[in-house]
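Colleague: Give me a model of this one.
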Amino acid sequence: MAAQQSQSIQTLLEAEKEASKVVQQARQYRVQRLKDARSEAAKEIEEYKKAKEQEFKAFEASHAGNTQTAQLAVDKETEVKRREISESYKQNKDQVVQKLLDRVVLVKPELHRNLKKAA
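Modeller: Next up, the predicted model:
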């Protein structure tokens, strides 16, 4: 009976060792699956990031032409306004100088209003 008990104990110990091996393998498998899942998620994130960057670059390129077109329109409008101002200056400069000279040269001397009251 003692031999049978020791054999049973031996069988239980072997079963326990086998069970711990199975548990260890399961833990290693779980850790490996987690690593794989993380690496797959990182790849998916990277692919999504690249796709969004390409989409943004396409959007930027399609709207960059609009910016250049708007800039050209503003430049043309500015040039037209500058020419109008130059023409106006050329046409009116003689008249403005004459008005200024008339005001400076034609002085009408008169008494100050406070002096008029005192006198």
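Colleague: When you work out contacts or count neighbours from here on, use the C-alpha atoms and nothing else.
Modeller: OK.
Colleague: For this protein, just list every one of the helices.
Modeller: 2-105, 113-118 (DSSP state H).
Colleague: Just send the ones you listed back as TSV, with mean neighbour count too.
Modeller: As requested, those are exported to TSV (neighbours: other CA atoms under 10 Å):
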stretch	mean neighbour count
helix 2-105	12
helix 113-118	8
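Colleague: can you give me the offset of stretch 26-38 from its chain's centre?
Modeller: Distance of stretch 26-38 from the chain centroid (CA atoms, centre = their mean, to the nearest Å) equals 38 Å.
Colleague: make that stretch 102-116, sorry
Modeller: For stretch 102-116, the distance to the chain centre is 65 Å (CA atoms, centre = their mean).
Colleague: Ends of it, what's the gap?
Modeller: 26 Å (CA to CA, to the nearest Å).
Colleague: Can you tell me how far Ser62 is from His112?
Modeller: Ser62 sits 72 Å away from His112, going by CA to CA.
Colleague: same question, Ala3
Modeller: From Ala3 to His112 the distance is 142 Å (CA to CA).
Colleague: likewise Arg103?
Modeller: In terms of CA to CA, Arg103 sits 18 Å off from His112.
Colleague: Also this sequence, please, to line up against the first:
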Amino acid sequence: MAAQQSQSIQTLLEAEKEAAKVVQQARQYRVQRLKDARSEAAKEIEEYKKSKEQEFKAFEQSHAGNTQTVQAQIDKETEGKQEEIREAYDTHKDQVVKKLLDRVVLVKPELHRNLKKVE
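Modeller: This next block holds a predicted model:
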């Protein structure tokens, strides 16, 4: 009976060792799966990042031409307005100078409106 008990105990110990091995293998498998999942996620993130960067560059290039044409158009409009202002200046400068000189040179002496006659 002692031999049978020691054999049963030995069988239980072997089963326990086998179970520990299975558990260890399961843990290693889980750890490996987690590592694989992380690396796969990192790859997907990099691919997504690259695709978004390409989309942004394409968007930037498509709108870069628009900003250049808009800038050229604004420059043309600004030049046109400056030319209008120059023409208005040249047209009215003589009249303005004449009005200023008339105001300065032709002085009409008058009493100030707040001055009251003292009796």
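Colleague: Against Val97 of structure 1, how distant is Val104 of structure 1?
Modeller: According to CA to CA, Val104 of structure 1 and Val97 of structure 1 sit 11 Å apart.
Colleague: meant to ask about Val23 of structure 1
Modeller: Counting by CA to CA - Val23 of structure 1 and Val97 of structure 1 are separated by 104 Å.
Colleague: Then His112 of structure 1?
Modeller: Distance from His112 of structure 1 to Val97 of structure 1, by CA to CA: 28 Å.
Colleague: and if you look at Ala119 of structure 1?
Modeller: Where Val97 of structure 1 is concerned, Ala119 of structure 1 sits at a distance of 38 Å (CA to CA).
Colleague: and what of Lys35 of structure 1?
Modeller: 87 Å.
Colleague: Against structure 1, what's the mean shift for stretch 44-62 of structure 2, could you check?
Modeller: Compared with structure 1 after the fit, stretch 44-62 of structure 2 shows a mean deviation of 0.8 Å (mean CA distance after the TM-score superposition for structure 1).
Colleague: and if you look at stretch 76-92 of structure 2?
Modeller: Averaged out, stretch 76-92 of structure 2 is 0.8 Å away (mean CA distance after the TM-score superposition for structure 1).
Colleague: and what of stretch 18-30 of structure 2?
Modeller: Aligned to structure 1 and superposed, stretch 18-30 of structure 2 gives a mean residue distance of 0.6 Å (mean CA distance after the TM-score superposition for structure 1).
Colleague: give the contact list for Gln24 of structure 1.
Modeller: Taking CA atoms under 8 Å, 6 or more residues apart in numbering, we find Gln24 of structure 1 in contact with no residue.
Colleague: how close does it get to Val31 of structure 1?
Modeller: On the measure of CA to CA, Gln24 of structure 1 and Val31 of structure 1 end up 11 Å apart.
Colleague: go on, Glu14 of structure 1?
Modeller: 26 Å.
Colleague: do the same with Glu40 of structure 1
Modeller: 14 Å.
Colleague: With Val80 of structure 1 instead?
Modeller: From Val80 of structure 1 to Val31 of structure 1 the distance is 72 Å (CA to CA).
Colleague: Please apply the same query to Gln54 of structure 1.
Modeller: From Gln54 of structure 1 to Val31 of structure 1 the distance is 35 Å (CA to CA).
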